[in-house]
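Engineer: pasting a predicted model and its sequence here:
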Amino acid sequence: MTVIDFTAFIGRLATASGETILPFFRTSLSIDNKSVSHDFDPVTEADRAAEAVMRRLIKANFPQHGIVGEEFGSEHEDAEYVWVLDPIDGTKSFIAGFPIWGTLIALLHRGTPVFGMMHQPYIGERFSGDSGSAHYRGPTGERKLAVRRCASLQDATLFTTSPLLMNATDRATFGRVEQAVRLTRYGGDCYSYCMLAAGHLDLVIETELKPYDIAALIPIITGAGGIVTTWEGKPAQGGGRIIAAGDPRVHEAALKLLNG
């Protein structure tokens, strides 16, 4: 199986999941809370239905592959090829009717993300990458993605979904970077990373991400010329505290502040 064939198949996964999700968007949804604490971690019928559709397609076409999904757990995650699925990244935006969410589809080979896609079916956008290059396809056409150069933190635009998702210590640490940049904005979930790959912002910093939150975005960002690591500068596919930057100078400067 070639990378080209995998690319076509990922397109099929994106189409099938999008067709499953869209009938639920901006309708009256039943919403469950997955959190066992006092937090709110919503999941909807759309999340479950979309992941189920993708799992069925993967098992029918690549029964030897593993699957890691947000809603239905892991199967054969020690396989050579493993699919990592987040049917709706940004469920809180989804249930509020905002189109700042997307389906994340990653393919790992021996534990390393080799292809990723973020699909936003309501807007009709797809961001994809294979670490060597990254591409956008949407209503305005198709183009290659490229991060923008940014010489210093003082010139940078920073995004995070919400500082309230961080624990008190990490929030204070994040605040050091926030004070150093030119502009900080909140919200975005997976869209922030795609806008970084597209050259519209410079830095994304988040915490407590799961593998399915980040695996698909790594090949997109690195394919566009950016860098994604943990706050410790380690590989990011396992999740945790994540920093993504378009320019290595901004990445290095932010890491210094994050590590005190």
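Structural biologist: Nice, thanks for sending it over.
Engineer: going forward, measure contacts between C-alpha atoms and count neighbours the same way
Structural biologist: Noted.
Engineer: looking at this protein, which helix is longest?
Structural biologist: helix 3-21 (DSSP state H).
Engineer: next structured bit after it?
Structural biologist: strand 31-33 (DSSP states H and E).
Engineer: please name every helix or strand in contact with that following strand.
Structural biologist: strand 42-44 (3 or more Cα pairs under 8 Å, 6 or more residues apart in numbering; DSSP states H and E).
Engineer: can you count the residues close to Ser74?
Structural biologist: For Ser74, the neighbour count with other Cα atoms under 10 Å is 15.
Engineer: what ranges do the strands span in the stretch 101-250 of the chain?
Structural biologist: Assigned by DSSP state E, counting those that start in this stretch, the strands in the stretch 101-250 of the chain fall at 102-109, 112-120, 125-129, 134-138, 141-144, 157-160, 183-186, 203-209, 227-230, 240-245.
Engineer: would you mind giving these as a markdown table with mean neighbour count and distance to Ala16 added?
Structural biologist: Formatted as a markdown table, these follow (neighbours: other Cα atoms under 10 Å; distance: least, Cα to Cα, whole Å):
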| stretch | mean neighbour count | distance to Ala16 |
| --- | --- | --- |
| strand 102-109 | 26 | 11 |
| strand 112-120 | 26 | 11 |
| strand 125-129 | 26 | 14 |
| strand 134-138 | 19 | 17 |
| strand 141-144 | 12 | 21 |
| strand 157-160 | 22 | 29 |
| strand 183-186 | 14 | 30 |
| strand 203-209 | 22 | 25 |
| strand 227-230 | 22 | 29 |
| strand 240-245 | 24 | 29 |
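Engineer: comparison target, given below:
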Amino acid sequence: MRHSPSNDLEIAETMADAARVAILPFFRQPDLETDNKNKGGFDPVTIADREAEKAMRAVLAEHRPDDGVLGEEFGHSAGSSGRTWVLDPIDGTRGFISGTPTWGVLIALSNETGPCLGVIDQPYIGERFMGQGELAIATGPAGQRKLTTRKTQSLEEAIVFTTFPEVGTPNEAEAFRAVSQHAKLTRYGMDCYAYALLAAGQIDLVIEAGLNSYDIQAPIALIHAAGGVVTDWKGDPAHGGGRALAAANAELHAAALEILKQY
């Protein structure tokens, strides 16, 4: 854990460090027990999810006791500061229990206007993507680098990612296909890592539905800092969850939004 964190980004990195320590002993363990939070379907949760959120909440209790906390596993704890840390200890638990390295730890700081800081951390690979204001950087095996989204102008040249058809209604899946049929390349099932790739300038669009606020707030802050755009499918703020359209730039966002608005 980092020594005496002071500013918000250092606090977020300290939480990400703590989550890594909590999670990694459980990754790719064949006897890992999995519980199902959705008896009508499959929404897995593991001890790694719970221990990671506990570890991050402990950091906040020590360094930001007046801030609120909203976490996927342990709900909302009100604060007095007007600020809330929004945590998803493992976004992509399906991927986690399958052994793929595309899950991640999501950390956002939100105020009255929405998320203003976002971190996507991939503990196994050792990559961390961070955005705050106009600062967007990544650290990892290749060192530290600045993040900037792509300049792709047309859907025909775009690379599009989603979790469909696993997530969303049949109508929402149809809406996604209406966009993706124009794209150069479509890939599936990357969870939060898709948003990190968008911020890093590797892909152009991420289209999702059925999200909770803790799924999308960190990606919003990160992508905005890297120069991209994130809204819902009507062009309104997406930090409450639901449907999300993340785009590398305003032109590409407008082109995809024109299609999605019809659904």
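Structural biologist: Looks like it came in fine. Nothing here was measured: the structure is a model prediction, and the numbers come from that model.
Engineer: still on that earlier bit, what lies in contact with the longest helix of the first structure?
Structural biologist: By Cα atoms under 8 Å, 6 or more residues apart in numbering, the residues outside helix 3-21 of the first structure that reach it are 46-47, 49-51, 53-54, 57, 87, 103, 105, 115, 117, 119-121.
Engineer: could you redo the last one with a cut-off of 7 Å?
Structural biologist: 46, 49-50, 53-54, 119, 121 (Cα atoms under 7 Å, 6 or more residues apart in numbering).
Engineer: alignment lookup: Trp85 of the second structure to the first structure.
Structural biologist: Matched to the first structure by TM-score structural alignment, Trp85 of the second structure sits across from Trp83.
Engineer: average offset between whichever strand or helix holds its match and the second structure?
Structural biologist: Element membership for Trp83 of the first structure, per DSSP H and E: strand 81-89. Average distance, strand 81-89 of the first structure versus aligned residues of the second structure after superposition (mean Cα distance after the TM-score superposition for the first structure): 0.5 Å.
Engineer: now the element after that strand, going C-ward?
Structural biologist: helix 91-95.
Engineer: output the contacting helices and strands for that following helix.
Structural biologist: strand 42-44 (3 or more Cα pairs under 7 Å, 6 or more residues apart in numbering; DSSP states H and E).
Engineer: what residues sit buried inside the next helix or strand after the strand it packs on?
Structural biologist: Using DSSP H and E, the next helix or strand after strand 42-44 of the first structure towards the C-terminus is helix 45-61. Applying a neighbour-count criterion of 16 or more other Cα atoms under 10 Å, one finds 46-55, 58 buried in helix 45-61 of the first structure.
Engineer: nearest to Leu203 of the first structure, of these?
Structural biologist: Asp47 (27.9 Å; Cα to Cα).
Engineer: so that closest one touches Asp89, yeah?
Structural biologist: No - Asp47 of the first structure sits out of contact with Asp89 when judged by Cα atoms under 7 Å, with a separation of 9.1 Å.
Engineer: please enumerate the shared neighbours of these two.
Structural biologist: Contacts common to Asp47 of the first structure and Asp89, judged by Cα under 7 Å, 6+ apart, are absent.
Engineer: quick one: end-to-end length of stretch 13-30 of the first structure, please.
Structural biologist: Start-to-end span of stretch 13-30 of the first structure (Cα to Cα, to the nearest Å) is 24 Å.
Engineer: for the strand holding Trp83 of the first structure, packing partners?
Structural biologist: Contacts defined by 3+ Cα pairs under 7 Å, 6+ apart place strand 81-89 of the first structure against helix 45-61, strand 66-69, strand 102-109, helix 211-214.
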